[in-house]
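Novice: Pasting a predicted model and its sequence here:
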Amino acid sequence: MRTRTTRRAAALSAAGAVLVLAGGCTSAPAEEAVETLPEVTLQTFDAPGRQAGEQQGEVYLPEVEGPAVVNLWASWCTPCREELPVAEQFAQDHGDRVRVLGVNYLESQPEEARSLAEESGLTFQLLQDPDGELDGASPFPTLQGLPFWAFVDADGRVVHREFVVVESEQQLVDLAEEHLGVRL
């Protein structure tokens, strides 16, 4: 009887050791994943009417400071064309508290995009992703349409992503307050 108990205990002990080695120790809390914007460097978008002194060149997205809203748009996207003035109004009214960053995504007509930016009076920082580097670049999903919005908190973490048409400044204020924890 004692031999059977000893063998069973040894077998259970060995099985437990294998589980601990294979699965790791479960008593320590798991670290929360911190996802910044994708590890991509994008060129700035030269558009007439840019604010004086705005830095031209490249932006490494993980270094974007929040809170921020990031909008992916293109001139061929009708809802994007309609919401760009809304994003501009949000930037004018709340840009001192929440950064606005626009990314001209997979643009097939760069001159049309420049004209649209000028017509919309865009003054917030614009970047360009003509080759679709953001498509599926974690934490961004596969981008199957536009417009797309990402919300970056004060710690630089992407806290919300959404394919949504923003139809009013109040809608964007509500989204920013909900996901960024700011009061506008």
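Specialist: Thanks, I have it.
Novice: drop to CA atoms for contacts and neighbour counts, all remaining ones
Specialist: Noted.
Novice: Show me where this structure has its helices.
Specialist: Assigned by DSSP state H, the helices in the chain fall at 2-23, 78-94, 110-119, 169-180.
Novice: helices or strands up against the shortest one?
Specialist: Yep, that's helix 110-119 we're talking about. Helices and strands touching helix 110-119, by 3 or more CA pairs under 8 Å, 6 or more residues apart in numbering; DSSP states H and E: there are none.
Novice: now the angle between helix 78-94 and it, please.
Specialist: With axes from the mean of the first three to the mean of the last three CA atoms, to 10 degrees as the basis, helix 110-119 and helix 78-94 are set at 40 degrees to each other.
Novice: What residues sit buried inside helix 110-119?
Specialist: 110, 113, 114, 116, 117 (16 or more other CA atoms under 10 Å).
Novice: need these in TSV with distance to residue 72, can you?
Specialist: Converted to TSV, those look like this (distance: CA to CA, whole Å):
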residue	distance to residue 72
110	15
113	12
114	15
116	14
117	13
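Novice: Tell me the one of the residues you listed nearest residue 66?
Specialist: Comparing the buried residues of helix 110-119 against residue 66 with CA to CA picks out residue 117 as the nearest, at 23.1 Å.
Novice: adding another structure so you can compare the two:
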Amino acid sequence: MVRALGRRARVAAGAALSLAVLVGLAGCGEETSGGQAGAPLGDKPSSSKVDVATDEMVSAKKASEVEPCRAGPADDGGLPKIELRCLGGGESADLASFEGPLVINLFQGFCAPCKEEMPALQSFYETYGDQVPVIGIDVMDTVPGVALEEAISRGVTFPMYADPGGELQGGPLTARAVPATYVLSSSGKVQLLQMGGMKSATQVKELVEKKLGTTL
């Protein structure tokens, strides 16, 4: 039997819910599938005009070992036709030009689990990138310079793009929280690899093998 809450109970429940939401937004520490869940994302923002290649970002990227952004070779690799700008300057790319197998990591600069998993993704990329490349996409982020700085400081070298306006939302790469990582198969199938931070290259490898039905 469901009972209606009295006024005092409703106020207490509302306060508890507000506190839980604030903790979720600020802490980014909930465990999910062997990793840490990241910051929840809201509705699609009106921030598509955010500069993802300021002079400072371009200089920082040039001084780093981050690889240049390049469009893929496909006409339709299975992903939607969305033009992504290159984080830190460089060639934009049509998302549909990428083909699998490919790991796609969605992140933000202020998300602690995003930063914590970067070394695991980089280690996977260094070991298995010839078989399964990795790209990063800084999503719905109004301060992309922080995302680039954090990635560089953690040794990331795989190409990174930006979607400040949330163009990916509503499609196969929708992120309800970050970090969120997807894998694109050679047949164009998109699957969620992991919602929440990954802790090691071995974990990334095992998840990729399971989703793609292959051995690396």
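Specialist: That came through, no problem. None of these values were measured; they are calculated from a predicted model.
Novice: Post the TM-score for the overlay when you can.
Specialist: The TM-score (TM-score structural alignment, normalised by the length of the first structure) is 0.70; 141 aligned residues with a CA RMSD of 1.9 Å.
Novice: would you list the helices of the first structure in CSV and tack on distance to residue 40 of the first structure?
Specialist: Shown next, in CSV, are the helices of the first structure (distance: least, CA to CA, whole Å):
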stretch, distance to residue 40 of the first structure
helix 2-23, 33
helix 78-94, 22
helix 110-119, 20
helix 169-180, 22
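Novice: Single out the most deeply packed of these.
Specialist: Of the helices of the first structure, the one with the most neighbours on average (mean count of other CA atoms under 10 Å) is helix 78-94, at a mean of 19.
Novice: which residue numbers in the second structure go with that one?
Specialist: Counting by TM-score structural alignment, helix 78-94 of the first structure pairs with residues 112-128 of the second structure.
Novice: that older thread, out of the helices of the first structure, which comes closest to residue 61 of the first structure?
Specialist: helix 169-180 (17.7 Å).
Novice: can you tell me what part of the second structure the closest one aligns to?
Specialist: Counting by TM-score structural alignment, helix 169-180 of the first structure corresponds to 201-212 in the second structure.
Novice: pull the longest helix from the second structure.
Specialist: The second structure, longest helix under DSSP H: helix 7-27.
Novice: In the first structure, what range does it match?
Specialist: Taking TM-score structural alignment, helix 7-27 of the second structure hits no residues over in the first structure.
Novice: one step back: mean deviation (superposed) between the match of helix 169-180 of the first structure and the first structure, please.
Specialist: Compared with the first structure after fitting, stretch 201-212 of the second structure deviates on average by 0.7 Å (mean CA distance after the TM-score superposition for the first structure).
Novice: Give the full set of residues in contact with the residue nearest the centre of the second structure.
Specialist: Most central in the second structure under CA atoms, centre = their mean is residue 106, positioned 0.9 Å from the mean C-alpha point. Residue 106 of the second structure sits next to 136, 137, 138, 139, 175, 178, 179, 180, 181 when contact means CA atoms under 8 Å, 6 or more residues apart in numbering.
Novice: Relative to residue 80 of the second structure, how far out is it?
Specialist: 16 Å (CA to CA, to the nearest Å).
Novice: Next: residue 32 of the second structure.
Specialist: Residue 32 of the second structure sits at a distance of 27 Å from residue 80 of the second structure (criterion: CA to CA).
Novice: and what of residue 196 of the second structure?
Specialist: Residue 196 of the second structure sits 23 Å away from residue 80 of the second structure, going by CA to CA.
Novice: now residue 158 of the second structure
Specialist: 21 Å.
Novice: before we move on, what about residue 150 of the second structure?
Specialist: Taking CA to CA, one finds residue 150 of the second structure at 28 Å from residue 80 of the second structure.
Novice: who has more neighbours, residue 158 and residue 80 of the second structure?
Specialist: Neighbour count, other CA atoms under 10 Å: between residue 158 of the second structure and residue 80, residue 158 has more, with 20 against 16.
Novice: close enough to count as contact, that one and residue 125?
Specialist: Yes. Between residue 158 of the second structure and residue 125 there is a contact at 7.3 Å, judged by CA atoms under 8 Å.
Novice: Need the residues touching each of these two.
Specialist: Counting by CA under 8 Å, 6+ apart, the residues touching both residue 158 of the second structure and residue 125 are residue 134.
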